[in-house]
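Novice: the sequence and its predicted three-dimensional model are supplied below.
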Amino acid sequence: MSDIERADEAHGQAGTTLAKPGGGVPDRFENPGLPEHRHRMGDTDPAAARRAERQVAFFLLLSIIGSIGIIVSLVGIKYDDSFERISLSTKAIGLSMFVSLFALGVGAVHWAKTLMPDDERIDYRHRQRGTTAERAEAVAILKEGAAEAGLGRRPLIRNTLIGALALFPIPAVFFFRDTGPLPGNSLSTTMWEAGTYLVKDPEGGRIRAADVSIGSVVHVLPEGIEEAESVLNEKAKSAVLLMRLDESELMQKSAEWGVDGTVAYSKICTHMGCPVALYEQQTHHLLCPCHQSTFDLTQDCKVIFGPAKRALPQLPIAVDDEGYLVATDGFDEAVGPSFWERG
């Protein structure tokens, strides 16, 4: 008898059953079943259940306070064109939104872990659509689950949950309010007009045409913008990029509206209004970093890639008697994103 046969015989005498093809699972492998259920404190102690109920209600009330805080932050903190007020409003909205969402989530999780049914069950797979009796049974199970959730027996949780869920979407109304009304002609009117000098942003100071070298890009604003009634709004509309390249590379319109290859275009992307801030000197492409809309400076800032649908508006410029760059007119079309009433 070989060593392998002796080993097989020894295993057989020890009671070991080897699995064979088509033989199924050996008898010695038994279904271990589910582990013993561990009851939670809330399942066995009514006082613990009431304490958990109050804790859930506390978090839901905290969520309500957070939702109210969002509304108060949106309505109560008025902008006055100062970055401090904008920063305060943004922080207050963010903090209130965090409290509202976090408390609602913690309350829901704590409710599920301490008060909702905790029994282990096994559901076997069946056909996707059940029979009429099975569907009726499913409805009954859902109703049973709703009853077991304790909403009927726990009015404190039910009422605070209703309050939290009712108030939670209300701040969205105030957010949507800020998206309207439609801009109408407000984007068609900027501080740029004939005779307005170009000044550097942010340091200020008029710009001499001779100081703009080929390949350079200068961030520009209209002179006197700091005296505007709403400085931030005017800066958002009037920001301009000033660039110079070889005049032979420009199309006719760009060349005629520029000075010796120096041209000025709106800095506001025509897709979503992000600042177009990247200039590729070698390709003469302007890139919006938000959604990668790309404009070709040699083709009157035509869109060559990305979601934007129209070219950047050009600002016509000239040189005064002292050599400073000055606008000869405003933009010939609305700056920024397209909208229905854009003329």
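Specialist: All right, it came through fine. Numbers count the residues shown, from 1 in each chain.
Novice: when you work out contacts or count neighbours from here on, use the C-alpha atoms and nothing else.
Specialist: Will do.
Novice: quick one: the helices in the stretch 151-300 of the chain?
Specialist: Under the criterion DSSP state H, counting those that start in this stretch, the stretch 151-300 of the chain contains helices at 155-167, 170-177, 231-238, 252-256.
Novice: what residues sit buried inside stretch 100-107?
Specialist: 100-104, 106-107 (16 or more other Cα atoms under 10 Å).
Novice: restricted to helices, list the residues you listed.
Specialist: Counting by DSSP state H, the buried residues of stretch 100-107 place 100-104, 106-107 in helices.
Novice: whichever strand or helix holds residue 59 packs against which elements?
Specialist: Secondary structure assignment for residue 59, by DSSP states H and E: helix 46-76. Counting contacts by 3 or more Cα pairs under 8 Å, 6 or more residues apart in numbering; DSSP states H and E, helix 46-76 is packed against helix 41-44, helix 83-114, helix 155-167, helix 170-177.
Novice: relative to residue 7, which of the helices of the stretch 151-300 of the chain is closest?
Specialist: helix 155-167 (66.3 Å; Cα to Cα).
Novice: let's bring in a second one:
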Amino acid sequence: MSKNKNIPEETVHQTTAVVLEHGFTNPGVEPHEPERMTNKDAKAAKRAERQVTAWFLLSIVFTIAAIVAYIALPIRDNDMSSVHPNNLFLGLAVGFAFLSIGIGAVHYAKQLMPSHEMQEPRHEVRSSDEVREEAAEILHTANEESGIGRRTVLRRSLIGAAVVAPLPGVVMLRDLAPVSQGLVNPAEKLRHTIWGDKASLRLVQDPDGRPIKASDVQLGSAFHIIPENLNDIENHSQKIIEKAKAAVLLVRLPEDEIVSGAEDGYHGILAYSKICTHVGCPVALVEQHTHHLLCPCHQSTFDIADSAKVVFGPASRPLPQLPITVDSEGYLVSKGDFKAPVGPSFWEIEK
């Protein structure tokens, strides 16, 4: 059933004036669509309600299936074949869980929500008390017409689906600090890297592992660096974790242009963590003229010539510097671990 709101006479006169001035006619409200069966037949409305409820309940089932898939199909160390089924079934279950909520919401809107066309004039941004009272009345009417207040099963199934849907994310995030490891503070695991495991570790290129001499690093060049002891780690998963923490960007600047940080470098050669201190993205875009280092994720910008201090963007602290020197053969080596914790600042938070 179509229902138009009465238009004030003043608005009608204004509209007529605009029509006369510009020479076009007011098209008015489009013809109302044929009345829905759910408006005419109580049984059809009840059937639609059951269908919507079924979609919401199905979402809960898929959410539980996602949690089961995550636990039943774990990603095993040194077994890349276990990654595919884990990602496949987890992704499908989470996707169908949200899809079911979406389908149920659309079906609810199309079959059970009011379908009135309304036409009303613009009003000032700040409404009067009378208009606010009218808005409250409209909300009350909408609640009555939509039936969300009286359709108890449908409402509870929607709330249940919305509450349960985030659980797979909670389970996966919780698994970042597994009980089997005694709930060790994650910050402690990320505070130190394998650069600090041995003295005078050679800087080698990623991925070929070739050591670098100071003479190899020319002005304007940049190298992606890993520690030479990385290949000593046999466990593949652990090796990936340690590489992510120890990754370094090596650059060379004119010595007279370095403001600070030269004491931990070697003749203008500086080494900084590649892990952005904002949310951990890899930082690797070097602007040679300004000596700026850019994170492509959120545009945090660091000044390499001034201890990699933040000059722009959301990062809150400089990139940690790796102290370096050369050995007796002229190869670049580390003098210890990074001078500050790597990665996002929240890693420094103590319990």
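Specialist: Sure, I can see it. Worth saying up front: this structure is predicted, and the values here are computed from it rather than measured.
Novice: can you say which of the helices of the stretch 151-300 of structure 1 is nearest to residue 245 of structure 1?
Specialist: Between residue 245 of structure 1 and those, the shortest separation by Cα to Cα is 10.3 Å, and it involves helix 252-256.
Novice: surely residue 281 of structure 2 meets residue 294?
Specialist: No - using Cα atoms under 8 Å as the test, residue 281 of structure 2 is too far from residue 294 to be in contact (10.6 Å).
Novice: which residue numbers in structure 1 go with stretch 213-228 of structure 2?
Specialist: Mapped onto structure 1 using TM-score structural alignment, stretch 213-228 of structure 2 spans residues 208-223.
Novice: wait, stretch 277-296 of structure 2
Specialist: Across structure 1, the stretch matching stretch 277-296 of structure 2 (TM-score structural alignment) is residues 270-289.
Novice: picking up where we left off before, return the member of the ones in helices among the buried residues of stretch 100-107 of structure 1 nearest to residue 46 of structure 1.
Specialist: Of all these, residue 107 has the smallest distance to residue 46 of structure 1: 19.3 Å, by Cα to Cα.
Novice: got the contact list for the aligned partner of the closest one in structure 2?
Specialist: The alignment partner of residue 107 of structure 1 in structure 2, by TM-score structural alignment, is residue 104. By Cα atoms under 8 Å, 6 or more residues apart in numbering, the contact list for residue 104 of structure 2 reads 51-56.
Novice: let's see it at 7 Å
Specialist: Each residue near residue 104 of structure 2 by Cα atoms under 7 Å, 6 or more residues apart in numbering is listed here: 52, 55-56.
Novice: same deal with residue 72 of structure 1?
Specialist: Contacts of residue 72 of structure 1 (Cα under 7 Å, 6+ apart): none.
Novice: now do the aligned partner of it in structure 2 against residue 86 of structure 2, distance only.
Specialist: Taking TM-score structural alignment, the alignment pairs residue 72 of structure 1 with residue 68 from structure 2. Counting by Cα to Cα, to the nearest Å, the gap from residue 68 of structure 2 to residue 86 of structure 2 is 10 Å.
Novice: chain neighbours aside, what residue packs nearest to residue 306 of structure 1?
Specialist: Spatially, and ignoring its direct neighbours in sequence, residue 306 of structure 1 is nearest to residue 293 (4.0 Å; Cα to Cα, 6 or more residues apart in numbering).
Novice: residue 274 of structure 1 now?
Specialist: Per Cα to Cα, 6+ apart, closest to residue 274 of structure 1 is residue 268, 5.9 Å.
Novice: give me the neighbour count for the nearest residue to residue 57 of structure 1 once chain neighbours are set aside.
Specialist: Leaving out its chain neighbours, the residue that sits closest to residue 57 of structure 1 by Cα to Cα, 6+ apart is residue 157, at 5.4 Å. Residue neighbour count, defined by other Cα atoms under 10 Å, stands at 23 for residue 157 of structure 1.
Novice: then residue 343 of structure 2?
Specialist: Using other Cα under 10 Å, residue 343 of structure 2 is surrounded by 25 other residues.
Novice: just the one 5 residues further on next, same as before
Specialist: Other residues lying near residue 348 of structure 2 total 16 when counted by other Cα under 10 Å.
Novice: one more: residue 9 of structure 2?
Specialist: Residues lying near residue 9 of structure 2 (other Cα under 10 Å) number 9.
Novice: sweet, I'm off.
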